[in-house]
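Peer 1: Could you work out the structure for the sequence below:
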Amino acid sequence: MSVSEQKVELRKILRAKRKNIEFKLEKDRAIAKAFTELPAYQNAEQIFLYMSKQEEVDTEWIWNCAMKDGKEVLSPYCPPNSAEMQFYLVTDKSKLVKSEFGVLEPNPAQAEQKPVKETSICIVPGLSFTEEGFRLGYGKGYYDRFLALHKIFSIGFCYDELLSDSLPVNTFDQRVNMVLTDKKVMTVKGL
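Peer 2: Below you'll find the predicted structure:
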């Protein structure tokens, strides 16, 4: 079985497992609290933050906290028929629009792009992560391409019970610098 086929099968298993996460609200809040207590967050000028769907680690509290703390919050926009992901400043969530994937994203006609700053942090969604910073995403490769182009400190959000000892990996898969769960903070060595 190829790496791509292994990933497809694993995504099915992990999506089903994630749908049955118990105490999701408490776990989401624990992840958000741990994130906002990190020195990396406190020193960051910009937070590259995905707008979570219902089953993902919720980012609403983080968005609110970052806005209150005077940070720039940028969210991804994936142009139709493109493999590229762009980030736009989000100051008003009511201006977000639903994408073809059902994700809220900025409208590029009404939002501003900003260059990545040295103190920026990118929050990376995923179904599962390893302690080595590898992730199983949703299969489109958007974050892998973005992280390959931008040297930005990246943190993967994951429920502790969805951590994996190992994951199938392709040569283009990018590792995150840190993995944050509802129970631990793991800094990835060698990055």
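
Peer 1: make it CA atoms for all contacts and neighbour counts henceforth
Peer 2: Will do.

Peer 1: In three-state terms, label A40 for me.
Peer 2: Under DSSP: H, G, I helix; E, B strand; the rest coil, A40 falls in the helix class.

Peer 1: Can you give me the buried ones in the biggest helix by length in the chain?
Peer 2: Longest helix of the chain, by residue count under DSSP state H: helix 3-19. Judged by neighbour count using 16 or more other CA atoms under 10 Å, the buried positions of helix 3-19 are K7, L10, R11, L14, R15, R18.

Peer 1: Please report the distance of the third one from L149.
Peer 2: Read it as R11. 25 Å (CA to CA, to the nearest Å).

Peer 1: if we can go back for a sec, got TSV for the buried residues of helix 3-19, with distance to Y142 too?
Peer 2: Converted to TSV, the buried residues of helix 3-19 look like this (distance: CA to CA, whole Å):
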residue	distance to Y142
K7	16
L10	19
R11	16
L14	19
R15	19
R18	21
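
Peer 1: Relative to F129, which of those residues is nearest.
Peer 2: Nearest to F129 among the buried residues of helix 3-19: L14, at 11.2 Å, using CA to CA.

Peer 1: want to put them side by side, so please do this one too:
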Amino acid sequence: MGSSNWPDGYTIFDSTGITRVETDKDGTKKEYKITEDEWRKAHPEHRNSGCQDCKFVQDRETPFIYFIPREAKEKAGSNPEFVGNFTMPGWTGHAGFYIFKCQECGTVCADYPHGYDAYGCLYLKCTDQNCFASLILEPSEVRHIYERENVVAPPDREDLESELREVIDQVERRGIRVIMPGANASKKGLLRRIFNLKS
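Peer 2: Predicted structure coming up:
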């Protein structure tokens, strides 16, 4: 989304304030406190950048109300369609907004990709305040969204589940019963390490 004026590293926001963490060439991590003003100076709001690729909006409902034509709203289906790039207060970049019809409640919504679900996928949220559904953006179906948003797509969910079943089968062939509700890729790696299985 946005660019930083700082070297590689990351920033931690917590109850103690803002901490900048950077790694030297020799691999040593340095942590130091920064002020909110220093953060804002290094990460200016995108709305003041002069970007010609997006529009500034106050909230995520504004694009739906003012920028999406009625025809697009009437044609909206379960497959998300790109409607434009927008930026909001506090954002250091912009994001694509997509129109879709919620499969749970039928509301036509416009939202930007959020991340990430348990499988590393982006998702869109239903904008109906009584519906908490999300539309998972499966890479096998909407890889173009990952490409448009410059986000690396995770492996397909079916591939991950297939690999996990294979790992569990290997463990169970050793006579160990595996019960893993909500198993995911990190548990797969854990099983491989615990039982010294080949990848």
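
Peer 1: For the two chains, what TM-score is obtained?
Peer 2: The TM-score (TM-score structural alignment, normalised by the length of the first structure) is 0.27; 91 aligned residues with a CA RMSD of 5.6 Å.

Peer 1: circling back to that earlier point, what's the next secondary structure element after the longest helix of the first structure?
Peer 2: Sequence-wise, the next helix or strand downstream of helix 3-19 of the first structure (DSSP states H and E) is helix 24-36.

Peer 1: list the helices and strands the longest helix of the first structure packs on?
Peer 2: The criterion is 3 or more CA pairs under 8 Å, 6 or more residues apart in numbering; DSSP states H and E, and there are no helices or strands that helix 3-19 of the first structure contacts.

Peer 1: let's see 10 Å
Peer 2: strand 128-129, strand 135-136 (3 or more CA pairs under 10 Å, 6 or more residues apart in numbering; DSSP states H and E).

Peer 1: which of the ones you listed sits most buried?
Peer 2: strand 128-129 (a mean of 28; mean count of other CA atoms under 10 Å).

Peer 1: so what does it touch, helix or strand wise?
Peer 2: With contacts taken as 3+ CA pairs under 10 Å, 6+ apart, strand 128-129 of the first structure sits against helix 3-19, strand 135-136, strand 153-157, strand 178-180.

Peer 1: Out of those, the one nearest W63 of the first structure is which?
Peer 2: Between W63 of the first structure and these, the shortest gap by CA to CA is with strand 153-157, which sits at 14.4 Å.

Peer 1: Was I right to think W61 of the first structure contacts A32?
Peer 2: Yes - the pair W61 of the first structure / A32 is scored as a contact, 6.8 Å apart, by CA atoms under 10 Å.

Peer 1: neighbour count winner among those two?
Peer 2: Taking other CA atoms under 10 Å, W61 of the first structure and A32 do not tie; A32 has more neighbours (23 against 14).

Peer 1: Just give the nearest non-adjacent residue to the more buried one, would you?
Peer 2: Setting aside the residues directly before and after it, A32 of the first structure is nearest to I62 in space (CA to CA, 6 or more residues apart in numbering), at 5.9 Å.

Peer 1: Please report the distance of the one you found from L89 of the first structure.
Peer 2: From I62 of the first structure to L89 of the first structure the distance is 15 Å (CA to CA).

Peer 1: before we move on, what about P76 of the first structure?
Peer 2: 9 Å.

Peer 1: I'd say G156 of the first structure and F48 touch.
Peer 2: No - contact criterion CA under 10 Å: G156 of the first structure and F48 do not qualify, at 11.8 Å.

Peer 1: returning to that earlier point: now the helices and strands packed on helix 3-19 of the first structure as CSV including distance to V185 of the first structure?
Peer 2: Converted to CSV, these look like this (distance: least, CA to CA, whole Å):
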stretch, distance to V185 of the first structure
strand 128-129, 12
strand 135-136, 15
